[in-house]
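Q: pasted the sequence and its predicted model underneath.
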Amino acid sequence: MMSLHLSDVLTRFLPDYQQHYAMNWQQQAACKHILQCRTLALGQQLWQCDNCQQQQVVYCSCRDRHCPRCQGQRTRDWIEAQAANLLQVKYFHLVFTLPHELNVISQYAPEKLYKSLFSAVWQTLSKFALQHRKSTGELGMTAVLHTWGQTLTQHIHLHCLIPGGMLSKAERWQVIDKGYLFPVKALSTVFRAKMLQQLRDEKLSIPDKDALLTTPWTVFSKACLCKPQTVLRYLGRYTRKGVLHESRLQRISAEGVSFSYRDYRDDNKRKAMTLSGPEFIRRYLSHVLPKGFMRIRHYGLLANRCRKRKLTIIRQQEAQRKPKDEATATERETPCWRCSHCQVGSLHLASVIAHRPEGNPDG
C-alpha cells in the first residue's frame, strides 16, 4: 500500500479550502513548504555508494517545523545536543492544560496566549519551589508547547520536564527524594490565578471569566523518569512531535481524509475518524505557530544564560564526571545510509544539485 503524505491532502483539497477560509501568511508559507518538500522545486542531492558506485538522487526537504516529513533528523539532532544537559537524577513530568474556553484567544492573539502560558507555569513552579517546607531553591525546567489533541482540535497544553532537585541561593544542590514534585491540586489553583493575571497583564479579554474561576484547571503529573535514556526518549517524543504523524493517515477520498487517533476517554483505544478535506486542513493549519515563536523553552538552572555554569556546579557536588564524548565538542559527520543496490556499501553525499526553474539558461 502506498504511503500517504500531508502534501497529498493539500494537493487535493487546498483549492477548495481557500474558497471558504482565509489564510494568514504563516499558514500560506507552511502550505507552500509542505507541498514543495522532497520535490524538484527544492533541488536534489546526489548520493553515491562507496562499494558499487551506484548513484541515487534524493530530493531536498523543506525543513519547516510544521512539515511532518522533516521532523525525524531534527529530532535526532536535538536529542544528541540535549544529552549533555542531563543530570543523573529522576525527572518529573508535569502537564499544564488550558481550559478550552481560552482557545478562542489563540485565533486572534496566539503569541500573547502562548507566552502567557509559559510565564504562568514557570511562576507557579517557582512559587512552590521557594515555599517548599524541607528545602527551597531554584528548579530547572524544559517546557514544550503543544496546541493539538489526537483529533487535531485545539488542546493547548505545556509538557514540562523538571530535574528532581533544587539549587539553593548558596548554590548547594538538593535532591528531591519523594515520588512527586508538588501536589497537583495546589498547583492547579495557583496556575489558574497566575494564568488569568498574565492575560490581564497582556490586556486580553477573558471569556467566561466566572466559569474559569470556579472550574478546576487540569495539572497532570506523569510517572517519574529515572533513567537518562528514558528522559531522552521523552524529550524526543514531546519536543519534536508534530501535529500529525503521517503514518496515521489511512485514506484520502472524495468523502474526505480518514486518520487514526487514540481515544483517551475510552481506555486509550485506537479509532478512526473521517473529516472533510477542508475541515482537516482547517484543523491542521490552526496549529501553525507565529513566525519565530519558540515552542521549546528552558527555565531556571537550565536557562541558556546560566545552564553551563550551574550544571557544572551540580555535577561537581554529585561527584560525577562528564562522559568523554561530552568533554569536548566534536565535528558532526555527514550522515550515510546502506546502499539499497548492493546491500554492502554505504551511501555518501556526492553533490547538491540546485533546481533551476524552466526557461532559465545554465551558466
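A: Sure, I can see it.

Q: from now on I want contacts and neighbour counts done on CA atoms only, so please keep to that.
A: OK.

Q: so which residues of the chain form strands?
A: With DSSP state E applied, the chain shows strands at 44-49, 55-59, 91-97, 140-148, 154-163, 165-167, 173-175, 218-225, 249-253, 256-263, 269-275, 296-300, 337-338, 346-353, listed in chain order.

Q: skip the chain neighbours and tell me the closest residue to residue 252.
A: Nearest residue to residue 252 in three dimensions, chain neighbours excluded: residue 258, at 6.4 Å (C-alpha to C-alpha, 6 or more residues apart in numbering).

Q: measure that neighbour to residue 82 for me?
A: 36 Å (C-alpha to C-alpha, to the nearest Å).

Q: quick one, which of those two is more surrounded?
A: A direct count of neighbours by other C-alpha atoms under 10 Å for residue 258 and residue 82 places residue 258 higher, at 18 against 13.

Q: so the more buried one touches residue 247, yeah?
A: No. Using C-alpha atoms under 8 Å, residue 258 is not in contact with residue 247, being 11.5 Å away.

Q: residue 300: what's it in contact with?
A: By C-alpha atoms under 8 Å, 6 or more residues apart in numbering, the residues touching residue 300 are 138, 139, 140, 141.

Q: can you check residue 352 too?
A: 43, 44, 45, 46.

Q: now those as JSON lines including neighbour count?
A: Formatted as JSON lines, the contacts of residue 352 follow (neighbours: other C-alpha atoms under 10 Å):
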{"residue": "43", "neighbour count": "18"}
{"residue": "44", "neighbour count": "19"}
{"residue": "45", "neighbour count": "16"}
{"residue": "46", "neighbour count": "16"}
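
Q: looking at those, which is nearest residue 12?
A: Using C-alpha to C-alpha, residue 43 comes nearest to residue 12 of those, at 23.3 Å.

Q: hang on, the earlier thing: which one of the contacts of residue 300 is nearest to residue 30?
A: residue 141 (29.4 Å).

Q: ok, how many other residues are close to the closest one?
A: 23.

Q: enumerate every residue touching it.
A: For residue 141, the contacting residues are 160, 161, 162, 163, 298, 299, 300, 301, 302, by C-alpha under 8 Å, 6+ apart.

Q: the first one contacts residue 142, doesn't it?
A: Yes. Contact status for residue 160 versus residue 142: in contact at 5.7 Å, counting by C-alpha under 8 Å.

Q: which of these two has more residues huddled nearby?
A: Counted by other C-alpha under 10 Å, residue 160 and residue 142 do not tie: residue 160 has more neighbours, with 27 against 20.

Q: just give the number of residues close to the nearest residue to residue 220 once chain neighbours are set aside.
A: Nearest non-adjacent residue to residue 220, counting by C-alpha to C-alpha, 6+ apart: residue 95, 5.0 Å away. Residue 95: 19 surrounding residues under other C-alpha under 10 Å.

Q: how much space between residue 95 and residue 241?
A: 15 Å.

Q: now do the helices in the chain.
A: 6-20, 25-36, 72-82, 105-108, 110-130, 184-201, 209-214, 228-239, 277-285, 307-317, 324-327 (DSSP state H).

Q: ok, second structure coming up, stack it against the first:
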Amino acid sequence: MHPALEVADVFRTYGPAWRQTQQTHLSLGQLKVMSAIEQCRTATLGGHVLRCSACAHQDIAYNSCRNRHCPKCQANAAKRWLEARQVDLLPVDYYHVVFTLPAPISAIAYYNKAVIYGLLFEVAAETLRTIAADPKHLGAQIGATLVLHTWDSAMTHHPHVHGIVPGGGLSLDGERWIACKPGFFLPVRVLSRLFRRRFLEELSKAHTAGQLQCLGEYAPLADPAAFAKWLVPLRQCEWVVYAKRPFAGPAAVLAYLARYTHRVAMANSRLVAMDEQGITFRWKDYRAQGRTRHKTMTLSPDEFMRRFLLHVLPSGFHRIRHYGLLANAGRRDYLRRVRAWLQVASVTTETQGAHAEAGNPSTPPTFVCPDCGAAMIIVELLARKPLIRAPPQPEGAA
C-alpha cells in the first residue's frame, strides 16, 4: 500500500516554480534528481498493463525511475544488494562503527563532495585496518563495508560513514583466524585520534594540490596560511567515532543493512502532511531523551526541497564500498579460508541444499493480484513519453 504522501508530491506541486527561482543555484545533478522523482511511476516513464491469471482483474504498473536518490526505488535495489551480500556473512560477531566529520569540515564538504566524501571513506577504512593490525589491539587483517550518509534526521548536512566490520580477521602471517574479545572490537579513542590526524593530513594535501574549492564565506581559506590557521582548532577538538555493541547474529546484520544501505535523506513513510503550513515530517532529536526524541518538524516547501537536494551525490560516486579482506578482488578467497578455519559451510552451499530439499520451488511472481493474490501477467506494454531534448524552436526559426 502506497503512503498517502510522497516526496514526489512535494516536487510535483512546488518544484516547477522553485526551479525557476533557483535555476542559477541548482546543479545539473540536482535537476536530474528532481525530474526523476517527479516522473517515477507515472505514465511519463511508460509501464505495462497487468491481468490476473485467476480473476481477470486488470491494473496498470508504471515504470520506476531507478534513481538512487528516489525514496520509491530503494526497496528493490536494497533487496538485490542484500541477496548478493548474504553469501558473504560469517558466523562471527559483527560490529557497527561510525566515523563523523566535525561541523567546520562538513560545511566545506558541500562544495567539495567528491574530494571530502572520498577522503572520509579512505581514511576511515585506513584507520580501522591500521589499528586492527597493531599487535597491541587485534593484530589481524580485517575487512569492512562502509556506507556513506550525508544527512541527519532533519535533513541537514551531516556527512558520516557507517562501518559494518566482522569481529576478527586474518592473522598477519595469513595462517589463522583471530577473533575479537567478546563484546569489544577496537578502542574508539585510539580510532578517533588516528582518524583525526590522518584526515587532516590528507585534507591539507588536497588543499595544497588545488583540489578544494573555497567559496562564499570560505573564500579566504584559499590562502594557504589562512587554511593552516583554520585547521588548528580542528586538531584539538574531539572527533566523533563510536562503536556499537555487536549485532545479535548475521540475521541482525542483514536487517541493519536493509535499513541503511539504500536509505535516502527523506523516506516517504516519515512524511506527515503537506498543507498551507508547509511540509511536516517525523524526525528524531538525539539530544533529547526517551520518547521526547520523536518529534515532528514543519518546513516551507522551498526549504524542504533545498535540504533534500543537499544530499545529491556526484555522478558515479559509490556510497557503498568494501575494504581490506572484503574488497572485491580477494573476498571470495578470504571467505573460503575463514569458513574452513571456522569449520562452517558456505552460505551458498547451505542455500543450495535448502532449495534442493524444498524441491527447488519456483520463483514467486513479480506481480500479485490485490484481489485474490494470484499471479498477474503482462498483457500490454505502455511506451514512455518522448523526452524533450531542447526548448521548442520559435516560429520561423531555421
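A: Alright, I've got the coordinates. Note that the structure is predicted; figures quoted are calculated from it, not measured.

Q: before we move on, the earlier item: I'd like to know which of the strands of structure 1 is closest to residue 324 of structure 1.
A: Short answer: strand 154-163, nearest of these by C-alpha to C-alpha, at 22.3 Å.

Q: onto which residues of structure 2 does that closest one map?
A: Strand 154-163 of structure 1 corresponds to residues 157-166 in structure 2, going by TM-score structural alignment.

Q: mind reading off the mean deviation between that stretch and structure 1?
A: Here the mean offset of stretch 157-166 of structure 2 against structure 1 after fitting is 0.5 Å, by mean C-alpha distance after the TM-score superposition for structure 1.

Q: tabulate the contacts of residue 352 of structure 1 (a markdown table), appending distance to residue 33 of structure 1.
A: Putting the contacts of residue 352 of structure 1 into a markdown table (distance: C-alpha to C-alpha, whole Å) gives the following:
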| residue | distance to residue 33 of structure 1 |
| --- | --- |
| 43 | 13 |
| 44 | 15 |
| 45 | 18 |
| 46 | 21 |
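
Q: those: which two are farthest apart?
A: Among the contacts of residue 352 of structure 1, 43 and 46 lie farthest apart (C-alpha to C-alpha), at 10.3 Å.

Q: run through the residues that contact the closest residue to residue 311 of structure 2 other than its chain neighbours.
A: Among residues not flanking residue 311 of structure 2 along the chain, residue 150 sits closest, at 6.1 Å (C-alpha to C-alpha, 6+ apart). Residue 150 of structure 2 makes contact with 157, 158, 159, 160, 265, 311, according to C-alpha under 8 Å, 6+ apart.

Q: which of the residues you listed sit farthest apart?
A: The largest separation in those, counting by C-alpha to C-alpha, is between 160 and 265 at 13.0 Å.

Q: residue 109 of structure 1 corresponds to which position in structure 2?
A: Alignment note (TM-score structural alignment): residue 109 of structure 1 maps to residue 112 of structure 2.

Q: my read: its match touches residue 212, true?
A: Yes. Counting by C-alpha under 8 Å, residue 212 is a contact partner of residue 112 of structure 2 at 6.2 Å.

Q: the more surrounded of the two?
A: residue 212 (22 against 18).

Q: surely the more buried one touches residue 206?
A: Yes. In terms of C-alpha under 8 Å, residue 212 of structure 2 counts as a neighbour of residue 206; the distance is 6.4 Å.

Q: what touches both of the two?
A: Taking C-alpha under 8 Å, 6+ apart as the criterion, residue 212 of structure 2 and residue 206 both touch residue 115.

Q: list the residues that contact both of residue 43 and residue 46 of structure 1?
A: With C-alpha under 8 Å, 6+ apart as the test, residue 43 of structure 1 and residue 46 both reach 352, 353.

Q: skipping its backbone neighbours, what lies nearest residue 222 of structure 1 in space?
A: Excluding its sequence neighbours, the residue lying closest to residue 222 of structure 1 (C-alpha to C-alpha, 6+ apart) is residue 93, at 5.3 Å.

Q: for residue 160 of structure 1, see how far away that neighbour is.
A: 6 Å.

Q: for residue 332 of structure 1, same thing?
A: 29 Å.

Q: which residue in structure 2 lines up with residue 221 of structure 1?
A: By TM-score structural alignment, residue 221 of structure 1 lines up with residue 243.

Q: surely that match touches residue 96?
A: Yes. If you go by C-alpha under 8 Å, residue 243 of structure 2 and residue 96 touch, sitting 5.6 Å apart.

Q: who's in contact with stretch 248-263 of structure 2?
A: Against stretch 248-263 of structure 2 from outside (C-alpha under 8 Å, 6+ apart): 68, 71, 74-75, 77-79, 82, 86, 89-94, 147, 247, 320.

Q: roughly how far is that stretch from the heart of the chain?
A: Distance of stretch 248-263 of structure 2 from the chain centroid (C-alpha atoms, centre = their mean, to the nearest Å) equals 12 Å.

Q: in that stretch, which residues are buried?
A: By neighbour count on 16 or more other C-alpha atoms under 10 Å, the buried set for stretch 248-263 of structure 2 is 250, 253, 254, 257, 258, 261, 262, 263.

Q: sorry, back to before: which residue packs closest to the match of residue 221 of structure 1, ignoring adjacent ones?
A: residue 97 (4.3 Å).

Q: quick one: residues contacting the one you found.
A: 162, 163, 164, 165, 241, 242, 243, 244.

Q: please identify the residue in structure 2 that aligns with residue 252 of structure 1.
A: Checking TM-score structural alignment: residue 252 of structure 1 goes with residue 274.

Q: and the contacts of residue 300 of structure 1 as CSV, adding distance to residue 118 of structure 1?
A: Formatted as CSV, the contacts of residue 300 of structure 1 follow (distance: C-alpha to C-alpha, whole Å):
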residue, distance to residue 118 of structure 1
138, 17
139, 15
140, 14
141, 11
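
Q: separation between the closest residue to residue 372 of structure 2 other than its chain neighbours and residue 357 of structure 2?
A: Closest residue in space to residue 372 of structure 2, ignoring its immediate chain neighbours: residue 55 at 7.2 Å, by C-alpha to C-alpha, 6+ apart. As defined by C-alpha to C-alpha, residue 55 of structure 2 lies at a distance of 32 Å from residue 357 of structure 2.
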